[in-house]
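J.: Provided below are the primary sequence and the corresponding predicted coordinates.
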Amino acid sequence: MKKRSNRKPRPIKIPVTGLRSRVALDARLAYQVLCLQPNVEKYDDLIDIFNTMAIIAENDKRFEPEKVFLGGAARALIQARELIANQVKLPQRLLEPIRIGINTIDDMLPRVDVAFLFNAERTAVALAMEKIEVDNAKKTNS
């Protein structure tokens, strides 16, 4: 008679080594570039990171206080959009809330499950792509 094994299968692991570090580093890099000069590509990167973290904070009670800081930074980014598009250097009054938002993201990242961060990042990208498609459809129909 064969002996039964007590071995339990492990859950599948998502290969996201360093995802938290990458998100934090990307946010800091984009912020530093925006401090020095307007750059639409880095602005978009920063918007994507804030959208990802907003998705994470949306239904998690642990991040209620952080929502206020993320919201303030998002409003500052919205105000900065026109200046960046016109290649105007951002004033300090807009850079400070963005910096506080990035510091908030740094505080949130260690408390976020990596798989959840991965899924939130994919969701944010999908929502952004959907918005782009809708905007393009409106332009072609006009």
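T.: Right, received. Where do you want to start? Computed from a prediction, not measured in an experiment: that's the story for all the values here.

J.: When you work out contacts or count neighbours from here on, use the C-alpha atoms and nothing else.
T.: OK.

J.: M108: what's it in contact with?
T.: F63, E66 (C-alpha atoms under 8 Å, 6 or more residues apart in numbering).

J.: is it true that G72 touches G101?
T.: Yes: counting by C-alpha atoms under 8 Å, G101 is a contact partner of G72 at 7.4 Å.

J.: So between these two, which is more surrounded?
T.: The neighbour comparison of G72 against G101 (other C-alpha atoms under 10 Å) goes to G101, with 24 against 17.

J.: show me the contacts for the more buried one.
T.: Residues near G101 by C-alpha under 8 Å, 6+ apart: F69, L70, G72, A73.

J.: Next up, a structure to set beside the first:
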Amino acid sequence: MRGTVALDARLAYEVIKATPDIYAFNRLVDSFNMMSVAMLNDKRFELELNIYGGATRALDEARTLIAAGVQLPARLLEPIRIGVNVIDEVLPRLDLAYLANSELTAVNTVKDMMRN
């Protein structure tokens, strides 16, 4: 599972770096959401979570550009790349059951948000 998450995030990043692809962007956001849940209440990842915050802010800003079919500028791509690197760094330190639970929590949170 760790390898799949890391590969999916890395590939999605490479796609949005090359072209404004909403599908790849959504996959990347899903990966970021899952990892945010996984790191959120774990003191081991306080530094990584702070770094990750810049990447998530860049993703938020990138959303409208991607939806409009606009190529992302370097000022957004760089923090997103750093966030993907954080995913690569944190994944080996996460318990697989906890990671799977984080994925379910992230998915359910998004579903709840969509209902409201």
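T.: The structure has been received and is ready for your questions. The model shown is predicted, which means the values in this text are computed figures rather than measured ones.

J.: Just give the number of residues close to G53 of the second structure.
T.: Number of residues near G53 of the second structure (other C-alpha under 10 Å) recorded here: 15.

J.: Also M129 of the first structure?
T.: Applying other C-alpha under 10 Å, we find 12 residues neighbouring M129 of the first structure.

J.: Translate it into the numbering of the second structure.
T.: Counting by TM-score structural alignment, M129 of the first structure lines up with K111 in the second structure.

J.: Which of the helices or strands spans its match?
T.: Taking DSSP states H and E as the criterion, K111 of the second structure maps to helix 96-115.

J.: Against which helices or strands is that helix packed?
T.: helix 22-40 (3 or more C-alpha pairs under 8 Å, 6 or more residues apart in numbering; DSSP states H and E).

J.: quick one: contacts of the helix or strand just after the helix it packs on?
T.: Counting by DSSP H and E, the next helix or strand C-terminal to helix 22-40 of the second structure is helix 46-67. The contact list for helix 46-67 of the second structure, computed with C-alpha under 8 Å, 6+ apart, reads 20-22, 25, 29, 32, 36, 39-40, 71-72, 76-77, 79-83, 86, 90.
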